[in-house]
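K.L.:
Predicted model and sequence below, questions to follow.
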Amino acid sequence: MLLAIDTSTEWSGLALYNAAGVQAEAMWRSGRQHTEQLLTQLDLLCRQLGVKPADLATVGVATGPGSWAGLRVGMSLAKALVVAQGIPIIGVPTTDVWAWSWRHVEQTLLVVIRLGRGRYAIAQYAAVDQPCAAPSAVQVYELAAVPVMDALYLGDIDAELQAHLGSVGHWATPADNVRRPAALAELAWARLADGAVDDVVGLEPIYLSSPVRGELPSGLSYGATLL
């Protein structure tokens, strides 16, 4: 069983995935309460399926870019599970996760993730499996100054950002714009099949600035039992 963990933004998500596909998925608006809510949601999800820590064979984790605090919580939990269970870890960029649900669209995708203080991470995809460039951080006025005409905008798109961008592209509806942890799980599962696992020590979130090593979530220690 593969566990997917995504705490990149104010929306968090978990998914359980195996050879038969998605077994369970949970998404919720966590705001800044990632630490307080993540373990509770994971415990609930696993209990519903009768999944125990020993049943986990791999952990996939969204690596960002995104919220500093959120990324630290998700990465710390993922690493704690991997170390405790002796299983592989696979990091997947959050922009890849967002774009994956639109992989069949023959249109340029622009994923926008709010970083705070008027800054956004952007990643442009001509094809979902190959971003045009690594994600970069820009101010909102810079994003508006270099529009991508006719692109489909995904991510943290609110009314204020739409007003800045004007009518330069197309916007996914709120329901279509959900970043699904099942997509993260599917991407991680494919990379596992290719043997593309990450080093648990070397894997770090994408902060788009100086990385900060995160602390473990409150109440969690390496080797801890979750369920």
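P.N.:
That came in fine, so what should we check first? In this text, all values refer to a predicted model and were calculated from it rather than measured experimentally. Residues are numbered from 1 along each chain as shown.

K.L.:
C-alpha from now on. contacts and neighbour counts both.
P.N.:
Noted.

K.L.:
can you pull the contacts of the nearest residue to Arg32 once chain neighbours are set aside?
P.N.:
Nearest residue to Arg32, sequence neighbours excluded (C-alpha to C-alpha, 6 or more residues apart in numbering): Glu10, at 6.3 Å. Applying C-alpha atoms under 8 Å, 6 or more residues apart in numbering to Glu10 gives the contacts 29-32, 67, 70.

K.L.:
Now restrict the residues you listed to buried residues only.
P.N.:
Neighbour counting by 16 or more other C-alpha atoms under 10 Å classes 30, 32, 67, 70 among the contacts of Glu10 as buried.

K.L.:
one step back: tell me the two of the contacts of Glu10 that are most distant?
P.N.:
Greatest spacing in the contacts of Glu10, by C-alpha to C-alpha: Arg29 and Ser67 (13.5 Å).

K.L.:
Could you pull out the helices in the chain for me?
P.N.:
34-49, 68-85, 94-100, 140-145, 159-165, 181-193 (DSSP state H).

K.L.:
Please identify the deepest-packed of these.
P.N.:
helix 94-100 (a mean of 25; mean count of other C-alpha atoms under 10 Å).

K.L.:
That helix: how far from the chain's middle?
P.N.:
Relative to its parent chain, helix 94-100 has a centroid offset of 7 Å by C-alpha atoms, centre = their mean, to the nearest Å.

K.L.:
then this one, side by side with the first:
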Amino acid sequence: MMVLGIETATRAASVALVSEEEILAEYILSGVKSHAEQLLRGIDQILSDTGKSLTECAGIAVSVGPGSFTGLRIGVSTAKALAWAANLPIVGISTLRAMAANIPHAAYPICPVLDARKREVYTALYKWVEGELQAVIPEQVVSAADMIHQLDRSLKIIFIGNGSRLYQGMIQEQFGKQAEFSPQSHDCPRASTVASLGLKRLLAQQFDLVQTLVPTYLRPSDAEINWSQKHGSRSVYLPENN
């Protein structure tokens, strides 16, 4: 079984082909150009280089957020279009869960932290239990101070993600030696991890519906906030690209 993985939640987007035995290929897309410019080209390239076709895939796994609003829209809409065209099942994978899965079978809880701007972070807390990644604190968007307040400072915790770098001083001040930081190479969610998590769900027949799969934003966009302020909370905001 082979799965195409798509990850566009952060600036360093990626695509991957993963089987039950190995990572066949994974390409990191440059942060210089937009995801819209590179994503389909990257998918075409990885299929060409591996001598595979989309119809050989058992399904498509895509990171659904939280993360960059624009990046997620591009990634999810592309994955849905490909799944629809090739009649393939699709699964949406949490970006934060994929980040935590970058540290397999860790002995300590893992706290992925993505910079959400506005002095906030996207975060959650996970731990490995009998080979499965379980959520201890659900996904949320909060200030770094609120994130720290929710965590048990008596426990050793592994922090991962660009938000953990941004607020490393604050975290170390509160946790001291109980805070561990993953290597910077682990900071970005990876398409290969998204694909591997998706593979497990596909094997378990846990599909999402192409028609209803949407990104997980956790908070309204600036455009939605401005619209509500201008038109009132009962008005419905319709994005231009809908």
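P.N.:
Great, that's in hand. What you are looking at is a predicted structure, and each value in this text was computed from that prediction instead of being measured.

K.L.:
quick one on the thing from earlier: switch the helices of the first structure over to JSON lines; also include distance to Cys132 of the first structure.
P.N.:
Below are the helices of the first structure laid out as JSON lines (distance: least, C-alpha to C-alpha, whole Å):
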{"stretch": "helix 34-49", "distance to Cys132 of the first structure": "31"}
{"stretch": "helix 68-85", "distance to Cys132 of the first structure": "24"}
{"stretch": "helix 94-100", "distance to Cys132 of the first structure": "12"}
{"stretch": "helix 140-145", "distance to Cys132 of the first structure": "16"}
{"stretch": "helix 159-165", "distance to Cys132 of the first structure": "20"}
{"stretch": "helix 181-193", "distance to Cys132 of the first structure": "19"}
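
K.L.:
what sits against Ser196 of the second structure?
P.N.:
3, 18-19.

K.L.:
What's the separation between the most centrally placed residue in the second structure and Leu202 of the second structure?
P.N.:
Centroid-nearest residue in the second structure: Thr95, 1.8 Å away (criterion: C-alpha atoms, centre = their mean). Counting by C-alpha to C-alpha, to the nearest Å, the gap between Thr95 of the second structure and Leu202 of the second structure amounts to 18 Å.

K.L.:
ditto for Glu22 of the second structure
P.N.:
For Glu22 of the second structure relative to Leu202 of the second structure (C-alpha to C-alpha), the value is 16 Å.

K.L.:
Over to Tyr167 of the second structure?
P.N.:
From Tyr167 of the second structure to Leu202 of the second structure the distance is 36 Å (C-alpha to C-alpha).

K.L.:
where exactly do the strands run in the second structure?
P.N.:
2-7, 14-19, 23-28, 59-65, 90-94, 110-117, 120-129, 132-143, 157-160, 179-181 (DSSP state E).

K.L.:
looking at those strands, which is closest to Pro239 of the second structure?
P.N.:
Here strand 59-65 is closest among the strands of the second structure (C-alpha to C-alpha), at 17.8 Å.

K.L.:
Can you tell me what sits against stretch 94-104 of the second structure?
P.N.:
9, 63-67, 110-113, 123-124, 126, 128, 133, 139, 160-161, 186-190, 193-194, 197.

K.L.:
ends of that stretch, how far apart?
P.N.:
Where stretch 94-104 of the second structure begins and where it ends lie 16 Å apart, using C-alpha to C-alpha.

K.L.:
same thing with stretch 58-73 of the first structure?
P.N.:
Stretch 58-73 of the first structure: ends 18 Å apart by C-alpha to C-alpha.

K.L.:
what separates the closest residue to Glu215 of the first structure other than its chain neighbours from Ala172 of the first structure, distance-wise?
P.N.:
The shortest distance from Glu215 of the first structure to any non-neighbouring residue, by C-alpha to C-alpha, 6+ apart, is to Ser76 (6.6 Å). Using C-alpha to C-alpha, Ser76 of the first structure is found at 31 Å from Ala172 of the first structure.

K.L.:
now do Leu42 of the first structure
P.N.:
Relative to Ala172 of the first structure, and taking C-alpha to C-alpha, Leu42 of the first structure is found at 29 Å.

K.L.:
From Leu115 of the first structure, how far out is Pro205 of the first structure?
P.N.:
13 Å.

K.L.:
now His164 of the first structure
P.N.:
17 Å.
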